[in-house]
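sequence-free structure coming up:
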């Protein structure tokens, strides 16, 4: 019998939050320091795990990375875990994580991209709400500060024990690349948003479940991929190869992700070549839009600013009214 969904307590000023690095190493100390400062400016006490400053592969084995995260899960003083950055290695930690302890004492766990493996694994194994949202270096460590939309959307979900309500697109966005070690002292150029792309009509409601397209595909056949029944499925990718995206969508179709989906949200293309956004929208219309509401160009992935989407929390997509709403609280 499926267990009841557990909500972590809401975050308050003065809470202790931790920085874990279960995937790629931080590598840029200045960016790390600015992300930590951003959390402190929000009123939190910050504990940085040892993996954040460890780049040597010999010291970053799966046991060490899992032990860092388990330490924070089992620490009763830590109320949230923000991940430093993504990468490719999160899925290896899953067999080592203490899901029983997380279910007994839920806490906010936030990240995206490769961290999708941990978010979905914790949701599937501990039935705890997790948060697809900003990581420390790319978003919270933004120069000169975290983008207001990113901060507001995060706080509206993890800091208030009531439904976040209607979500709207930001006025502007960016995917401009800065090499943090040599070019991290100017704000990135923003471009007008144009809003989200509502590709098909209809209305769907269900729990939000999703994340990075490649990472979800890599979890297929494991106990860490959750049930997508009646879900509002959200997907994003750092890739811009349409053939690869279609290949991965076909894989998710084959394993039943879209069989009973209530709606699909797809993230804004990241550093896409000319014509890629249009081709992606056409692909989504052709493969999914004839059956259920589909919204593209949603600010939920590698572009900035970004939404924070609570995995397991109910959302309603009304494509006819062009509204996306979180209808339940994500924290207690």
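Arrived safely. Only a predicted model underlies this, so the values are computations on that prediction, with no experimental measurement involved.

make it CA atoms for all contacts and neighbour counts henceforth
Noted.

which parts of stretch 210-220 are buried?
Buried positions in stretch 210-220, judged by neighbour count with 16 or more other CA atoms under 10 Å: 210-217, 219.

do the same with stretch 319-332
Neighbour-count burial for stretch 319-332 [16+ other CA under 10 Å]: 319, 324-331.

that older thread, okay, and which of the buried residues of stretch 210-220 map to strands?
In this view, the buried residues of stretch 210-220 that belong to strands under DSSP state E are 210-212.

Dead centre of this protein: give me the residue that sits there.
The C-alpha lying nearest the average C-alpha coordinate of the chain belongs to residue 132 (CA atoms, centre = their mean; 2.3 Å).

Pasting the second one now:
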């Protein structure tokens, strides 16, 4: 019996003993008891806009955000420091944390949305009051650098967070519909890439590539590859065992993506997951100075030997039309069909 097999046997044997003493299912130990579901949004609710990472340079962006959010029947409240600047950051670490805490404490605010990404979320993780957030559970949504905040809050509190549009995203029909289905209508949806362009004409641009076929179930956990690898070794990451990992990236050379995926492999993350969904890698080009592997070759090298379902090309990342993915919710993926199915509502 291998080390992993012995470990799994001991774990299951221990849980089996527990199940004789307590009348609940073993699956609830992994998926229900530790999760905290935020309340769903309703028309007219107030969304708190915060800037945990990079700054917003144009004040005119605020009116654009108000219009985009109003189109979904929601209102906005901007954080005190949403337009602050501290070099490449949206204010000092203390200012950015203060806005997050204020929005979670404010009973009139029903959800938090990041203004934009950039860099800076990692810098504030050790300053976050996780007890405050646990006692005031609300929707928190964003992507890119905001991945650090989303994953840390889920890991520390069990609160379901959301990888999805930021306030300055392009809120077209596709993006808005998935946002509303998951956060307002509380649906257990099945997500699949569109087969047409914005004008309705057919396209292969959103075609998925199956790397390893098959289906898998597990908690959805993921986000920006750079953000996740920068958190390795910290106390702010969740247990990856049995999860479905989703990844996206922007503006990185292919050898750097290879390096980061290798880091995830060496850290043991890739060996624990039940499946992998790769979103869009935007402007991830080979180096012009030296010969390079293709992105497809890197994915095949890193993922094929894992033997778990994997596909690439999902509508996740720095693109105009994106899914809203709840971090921590149990889902099922089909690598051949390119689908992500939520097995439970993400809000209550």
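Thanks, I have it. Because the structure is predicted, anything quoted here is derived from the model rather than measured.

Superposed, what's their TM-score?
The TM-score (TM-score structural alignment, normalised by the length of structure 1) is 0.87; 311 aligned residues with a CA RMSD of 2.5 Å.

Reformat the buried residues of stretch 210-220 of structure 1 as CSV; add distance to residue 312 of structure 1.
Listed next are these as CSV, based on distance: CA to CA, whole Å:
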residue, distance to residue 312 of structure 1
210, 9
211, 12
212, 16
213, 17
214, 20
215, 18
216, 15
217, 19
219, 17
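
Residue 48 of structure 1 -> structure 2?
Mapped onto structure 2 by TM-score structural alignment, residue 48 of structure 1 lines up with residue 78.

For residue 102 of structure 2, see how far away its match is.
11 Å (CA to CA, to the nearest Å).

who's more crowded, the two?
residue 78 (20 against 15; other CA atoms under 10 Å).

quick one: secondary structure of the closest residue in space to that one that isn't next to it in sequence?
Spatial nearest neighbour of residue 78 of structure 2, chain neighbours left out: residue 49 (4.8 Å); criterion: CA to CA, 6 or more residues apart in numbering. Look at residue 49 of structure 2: counting by DSSP: H, G, I helix; E, B strand; the rest coil, its state is strand.

and residue 34 of structure 2, what pairs with it in structure 1?
By TM-score structural alignment, residue 34 of structure 2 lines up with residue 4.

Measure how buried its match is and give me the count.
For residue 4 of structure 1, the tally of surrounding residues (other CA under 10 Å) stands at 9.

do the same with residue 33 of structure 1
Per other CA under 10 Å, the neighbour tally for residue 33 of structure 1 reads 13.

check which helix or strand covers it.
helix 29-41 (DSSP states H and E).

Just the residues contacting the helix or strand following that helix, thanks.
Remark: after helix 29-41 of structure 1, the chain's next helix or strand is strand 45-48, criterion DSSP H and E. Strand 45-48 of structure 1 is contacted by residues 14-20, 36, 39-40 when judged by CA atoms under 8 Å, 6 or more residues apart in numbering.

In the helix or strand residue 151 of structure 1 falls within, which of the residues would be classed as buried?
Assessed by DSSP H and E, residue 151 of structure 1 sits inside helix 148-158. Judged by neighbour count using 16+ other CA under 10 Å, the buried positions of helix 148-158 of structure 1 are 149-151, 153-158.

picking up where we left off before, with secondary structure and distance to residue 242 of structure 1 as added columns, please give the buried residues of stretch 319-332 of structure 1 in CSV.
As requested, the buried residues of stretch 319-332 of structure 1 are exported to CSV (DSSP: H, G, I helix; E, B strand; the rest coil; distance: CA to CA, whole Å):
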residue, secondary structure, distance to residue 242 of structure 1
319, coil, 24
324, strand, 26
325, strand, 29
326, strand, 30
327, coil, 33
328, coil, 34
329, coil, 35
330, coil, 33
331, coil, 37
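
ok, of those residues, which one's closest to residue 301 of structure 1?
residue 324 (16.4 Å; CA to CA).

Show the contacting residues for the aligned partner of the closest one in structure 2.
Residue pairing (TM-score structural alignment): residue 324 of structure 1 is matched to residue 340 of structure 2. Residue 340 of structure 2 makes contact with 190-192, 331-334 under the criterion CA under 8 Å, 6+ apart.

how many other residues sit next to residue 77 of structure 1?
Burial of residue 77 of structure 1 is recorded as 12 neighbouring residues (other CA under 10 Å).

Is it correct that it is in contact with residue 16?
Yes: counting by CA atoms under 8 Å, residue 16 is a contact partner of residue 77 of structure 1 at 6.4 Å.

what is in contact with these two at once?
In contact with both residue 77 of structure 1 and residue 16: no residue, using CA under 8 Å, 6+ apart.

Tell me the spacing between residue 222 of structure 1 and residue 91 of structure 1.
Distance of residue 222 of structure 1 to residue 91 of structure 1, computed by CA to CA: 10 Å.
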